[in-house]
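# Mind folding the following:
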Amino acid sequence: MTTPRKTRVAIVFGGRSTEHAISCVSAGAILGALDPDQYEAVPVGITREGRWVLASGDTGQLAIRDQTLPEITAASGSSVVLAADPTVTELIVQDGLPSLDGVDVVFPVLHGAYGEDGTIQGMLEMAGIPYVGANVFASAAAMDKEFTKKLAAAAGIPVGPYAVLRAGVSLSESDKERLGLPVFVKPSRAGSSTGITKVTDWADLDTAVAKARQIDPKVLVEAAVVGREIECGVLEGEAGGAAEASLLAEIHVDDAEWYDFETKYLVGSRYSIPAGVSEDIARRVQDYALRTFDALDCAGLARVDFFVTDSGEVFLNEINTMPGMTPTSMFPMMWAATGLEYPKVVDRLIRTALRRGTGLH
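Here you go, the predicted model:
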C-alpha cells in the first residue's frame, strides 16, 4: 500500500519591497503552522534583488531577534525558477541539483510591491498554479490606496478626505484648505507604515512627499481622522459560502504618535480583542469590511482597517489582501479570538486556494 502524496505547498516570501523582513517573519509563522501530516512545505525566498532561492525553512532564522530583522540573501540557498508554463509546475533548481516535483499550491506571503500588488499573482495565473489570496485585479486595486478608496466609495463605504499627487504634482492651495492640518503623507502603493509622515505644518509637506516618493512616485495626502483604530479580518467562505468577518481588534498606540513601523513590529503596541465598541458599531465595521472585500473582488483573506470617531462615524483606512501573518499580527489573533486557531486558518486558506484554482471565476 502506497502512502498518499502530501500536498506540496510553496511558501514564497521575502521579496523586493520595503516589507521584505515582515514577509520573512510571516513565512516563518506559516511554516511552523503547517500540518506535516498533510503538507510538504517548499520554502522559497526572494532576495531584495529579486533572486529566487530554495531556503532552509528554519523558522528561527525567519524571526525578529533583538530588533534585528531577518533577510533572504543569495547565500540563503540554491537558485530556483518557476516557469510561467502551465505544463511545467516543477521548481527548476539551477545549481545542478534535481528539480523539485510539481507544486500543488503557492502561498505567496509577500507584502507590498512585486508580491501583494498582482505581479506574482499574474505569474501564477500564467503558470496555472493555484495560490492563496486575491487575484490579479483585487491584489492591484487593494495595493493602490487611491483605487481602494474609489472602489469603496462607489460601494457606499465611507472614506476620509484625501488628495492624490502623481509624479511631479504638488498639493494645491485649495486641497490644503479642504484637508486641513494635520495630514498623513504616504506612498500610494506600500504597506507596514513605511514612508509615512504626519505633517502638522505645511512647511514640512515637501519633505514628507519626497520621503514617500522614495518608495512610490504616486503619493496620497490624507486628512487626519481623529478616532480609534479598529481592524477586522475577513476569510473567504468555505465551499463557496459567503465570506466571514472576525471579531474586531482595537489598536492602542499609547506613547507613539501613530501606528508606525516601530510600534507595529519592534516596540510593540497594546490591543484589545474584541474591540471595546458598541454592538452597533461592531456590526457596521464588520459589514463595511465584508462589503470592501466584495467591492474589490477579493478572495482568500484580507484585513480591513478603519477609524471610528467619538461621534460613531466609521471610515475605511485600507485593506490588506496579504496581511501580516507574524505571531503578533492582528489577522491571526483576531481569528484565534473568533475561534479559529492559526493552524486552522492556514489550512483553510490552502484548501480554499486549491478549490478555487486559477482562471476566471
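# Please make it C-alpha for all contacts and neighbour counts, starting now.
Noted.
# in the stretch 201-350 of the chain, which spans are helices?
205-213, 261, 279-295, 330-338, 342-356 (DSSP state H, counting those that start in this stretch).
# taking these together, which one is wrapped up most tightly?
helix 330-338 (a mean of 22; mean count of other Cα atoms under 10 Å).
# circling back: adding distance to residue 314 as columns, could you present the helices of the stretch 201-350 of the chain in JSON lines?
Output for these, formatted as JSON lines (distance: least, Cα to Cα, whole Å):
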{"stretch": "helix 205-213", "distance to residue 314": "26"}
{"stretch": "helix 261", "distance to residue 314": "24"}
{"stretch": "helix 279-295", "distance to residue 314": "7"}
{"stretch": "helix 330-338", "distance to residue 314": "19"}
{"stretch": "helix 342-356", "distance to residue 314": "27"}
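# Can you get me a residue count around residue 252?
17 (other Cα atoms under 10 Å).
# scratch that, residue 153 is what I was asking about
Neighbours around residue 153, by other Cα under 10 Å: 16.
# Can you name the residues that contact it?
Contacts of residue 153 were listed using Cα atoms under 8 Å, 6 or more residues apart in numbering, and they are residue 159.
# and it, helix, strand or coil?
When classified by DSSP: H, G, I helix; E, B strand; the rest coil, residue 153 comes out as helix.
# One more, please, to line up against the first structure:
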Amino acid sequence: MTKAKVGIIFGGKSAEHEVSLQSAKNIVDAIDKDKYEVVLLGIDKDGKWHLNDQSSYLLNEENPKLIQLNKTNKGVAVVPGESSNQLVNTSGSDTLSQLDVVFPIVHGTLGEDGSLQGMLRIANLPYVGTGVLGSAVSMDKDIAKRLLKEAGISVANSVTFTKNKRNQINYQAVKEKLGLPMFIKPANQGSSVGVSKVRNEEEFYAGIDDAFLYDHKLLVEEMVNGREVECAVLGNEDPQASIPGEILPQTDFYSYESKYIDEKGADLAIPADLSEELTKKVQQASVEVFQTLNCEGLARVDFFLKEDGELVVNEVNTLPGFTRISMYPKLWEISGISYPELINKLIELAIDRHQRDAQLKSAVWED
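Next up, the predicted model:
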C-alpha cells in the first residue's frame, strides 16, 4: 500500500513558536506510520523554512522551556500555481516529493490567522483546519466578538484600542464601563500570550504596554464570573462536538505557563461535571460558534458558564495545542477518538474539503 505523504509545518515566527514545536512532536510520535509518510517542514523564528529529518528535528525536545528547532542547510520554498511539486529545496535545484496533504500546526500569528492557509491554498495543497476567512476572523478577538454578537451569541463586554490611539486610553473610563478586575489581551494572539489580569491603575497601564508588544490592537475585557468550560469541535459541513471539559486553574488565571509548561498549573476535568442538559447546551453552542465563524476541520471553543446557566464565549482557537497536556486531543480521547485516530480524521477532512473545492468553477468561460 502506497503511503500518503503528510507535510507537517511547525514552528513559526509567533510568540507560540515553542508550543508549536511541542505540538509537532506529539503529532509525529502518534501519526500512523503504516499509513502516512511524514515530511517535516520547520519554520524558524526568522521565518525561514527548513526541511528536517525526523531523527533530529528538535533540540531539548523533552524540556518545554528549552525546546528548539534544529535548523538545517536544506531550505524550502513554495512554488504557487503548480499542480504538483510545489515545494523546492532552495539549497539545490531539485523539487521535493509531492505532498498529498499538509498538517499546519503553526500556532499564533502567521500560522492560524489565515496567512499560512492562504499560501497553501494558492499552492493548491490540501491542508488540515479552517480556511482563510474562518482563520482570520477567529484569530482576531475583536472581529470574532462582533460576528458572534451579530448572531445573538453572548460574549464578554469589552472595549478595543489601537496602538496609534494609545494616548487616548483612560483607566477611569474603562474601569467605569467594565469594573474590576479586568483582562487586557492582544487582539491577535493565543495561548494567553500578552494577557494581563488588572486590579488597579498601575497594572492597567503596564498591561496595555505589554499587550501592544504583541499586536497593534488590544481588547480590555470584563471579568466574567463563571466556570471555564471548553469543547472540541471536529468536522466540515456537519461538525460534531466532543464531551465538554473544564479548566480548574491552580494559578491566578489560565496563563501560558499553565497551558504548556507547568503541568500543575491547572487541573483538567474531563468530562466536566455538568448535567446532561448543560452538556448538550455546551455542545450545541460550540457547533453554532464553529459555524458562525466559518470554521472547518477543527476548533476548540472556550466558554464561561455562569451560575444562571448562561454561556459566554471566551474565545475560539482554530489550531488548538496538540501537546500531551492539551485539552483538544484529551477531549476527543475521552469522547472515544484516540490521538492517532483524531490525526487520521483531520487529514481525511482536509482531503475531502480540497476535493470539494476543486469541483467549483474558477472561470465563467473555460479555455
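# Just the TM-score for the two chains, thanks.
Remark: TM-score between the superposed chains equals 0.93 [TM-score structural alignment, normalised by the length of structure 1]; 353 aligned residues with a Cα RMSD of 1.9 Å.
# on that earlier part again, and of the helices of the stretch 201-350 of structure 1, who's closest to residue 99 of structure 1?
For residue 99 of structure 1, the closest of the helices of the stretch 201-350 of structure 1 is helix 342-356, at 22.5 Å, according to Cα to Cα.
# how about the strands of the stretch 151-300 of structure 1, start to end?
With DSSP state E, counting those that start in this stretch, the ranges of strands along the stretch 151-300 of structure 1 come out as 162-165, 183-187, 197-199, 219-223, 228-235, 244-252, 270-272.
# Reformat those into CSV and put distance to residue 299 of structure 1 next to each item.
Putting the strands of the stretch 151-300 of structure 1 into CSV (distance: least, Cα to Cα, whole Å) gives the following:
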stretch, distance to residue 299 of structure 1
strand 162-165, 27
strand 183-187, 24
strand 197-199, 31
strand 219-223, 26
strand 228-235, 8
strand 244-252, 11
strand 270-272, 26
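# Determine which of those strands approaches residue 5 of structure 1 most closely.
So among the strands of the stretch 151-300 of structure 1, strand 228-235 is nearest, using Cα to Cα, at 27.4 Å.
# any idea where the helices of the stretch 51-200 of structure 2 begin and end?
115-122, 132-139, 141-150, 171-178.
# So for the third one, what gets flagged as buried?
I take that to be helix 141-150 of structure 2. Of all the residues in helix 141-150 of structure 2, those buried under the rule 16 or more other Cα atoms under 10 Å are 141-142, 144-145, 147-148.
# Average separation of it from the aligned part of structure 1, please.
Following the fit onto structure 1, the mean deviation recorded for helix 141-150 of structure 2 is 1.0 Å by mean Cα distance after the TM-score superposition for structure 1.
# Over which residues of structure 1 does that helix lie when aligned?
Mapped onto structure 1 with TM-score structural alignment as the criterion, helix 141-150 of structure 2 occupies residues 145-154.
# mind listing what's buried in stretch 312-324 of structure 1?
Result for stretch 312-324 of structure 1 [16+ other Cα under 10 Å]: buried residues 314-324.
# Same check on stretch 65-83 of structure 1?
69-74, 76-83.
# Looking at these, which is nearest residue 280 of structure 1?
Of the buried residues of stretch 65-83 of structure 1, the one sitting nearest to residue 280 of structure 1 (Cα to Cα) turns out to be residue 69, at 40.1 Å.
# got a list of what that closest one touches?
21-22, 63.
# ok, and those in structure 2?
Using both residues aligned by TM-score structural alignment, their matches' Cα atoms under 8 Å, structure 2 keeps these contacts from the contacts of residue 69 of structure 1: residue 63.
# Most neighbours of all the contacts of residue 69 of structure 1, which one?
residue 22 (26 neighbours).
# circling back: mean neighbour count, the helices of the stretch 51-200 of structure 2: which tops it?
It is helix 132-139: most buried of those by mean count of other Cα under 10 Å, with a mean of 24.
# helices or strands up against that helix?
helix 115-122, helix 141-150, strand 311-317 (3 or more Cα pairs under 8 Å, 6 or more residues apart in numbering; DSSP states H and E).
# Same list (those) but as a markdown table, adding distance to residue 282 of structure 2.
Listed next are those as a markdown table, based on distance: least, Cα to Cα, whole Å:
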| stretch | distance to residue 282 of structure 2 |
| --- | --- |
| helix 115-122 | 28 |
| helix 141-150 | 15 |
| strand 311-317 | 8 |
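# Out of these, which is closest to residue 270 of structure 2?
strand 311-317 (18.2 Å).
# Tell me the counterpart residues of that closest one in structure 1, please.
Going by TM-score structural alignment: strand 311-317 of structure 2 matches residues 314-320.
# rewinding a little: I'd like the buried residues of stretch 312-324 of structure 1 laid out as CSV, including distance to residue 349 of structure 1.
What follows is the buried residues of stretch 312-324 of structure 1, written out as CSV (distance: Cα to Cα, whole Å):
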residue, distance to residue 349 of structure 1
314, 29
315, 28
316, 25
317, 24
318, 21
319, 18
320, 15
321, 12
322, 11
323, 13
324, 14
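# right, and out of the residues you listed, which lies closest to residue 197 of structure 1?
Once Cα to Cα is applied, the member of those that ends up nearest residue 197 of structure 1 is residue 317, at 15.5 Å.
# how close does the nearest residue to that closest one once chain neighbours are set aside sit to residue 194 of structure 1?
Distances taken as Cα to Cα, 6 or more residues apart in numbering put residue 306 closest to residue 317 of structure 1, at 4.9 Å, once the chain neighbours are dropped. From residue 306 of structure 1 across to residue 194 of structure 1, the span is 18 Å (Cα to Cα, to the nearest Å).
# So those two - more neighbours on which side?
Legend: neighbour count by other Cα under 10 Å for residue 306 of structure 1 and residue 194, higher for residue 306 (23 against 17).
# Tell me how far that one lies from residue 119 of structure 1.
26 Å.
# Same check on residue 151 of structure 1?
20 Å.
# Could you do residue 93 of structure 1 as well?
22 Å.
# Which residue, other than its chain neighbours, is closest to the equivalent of residue 162 of structure 2 over in structure 1?
Using TM-score structural alignment, the partner of residue 162 of structure 2 in structure 1 is residue 166. Leaving aside its sequence neighbours, residue 166 of structure 1 sits nearest to residue 218 (Cα to Cα, 6+ apart; 4.4 Å).
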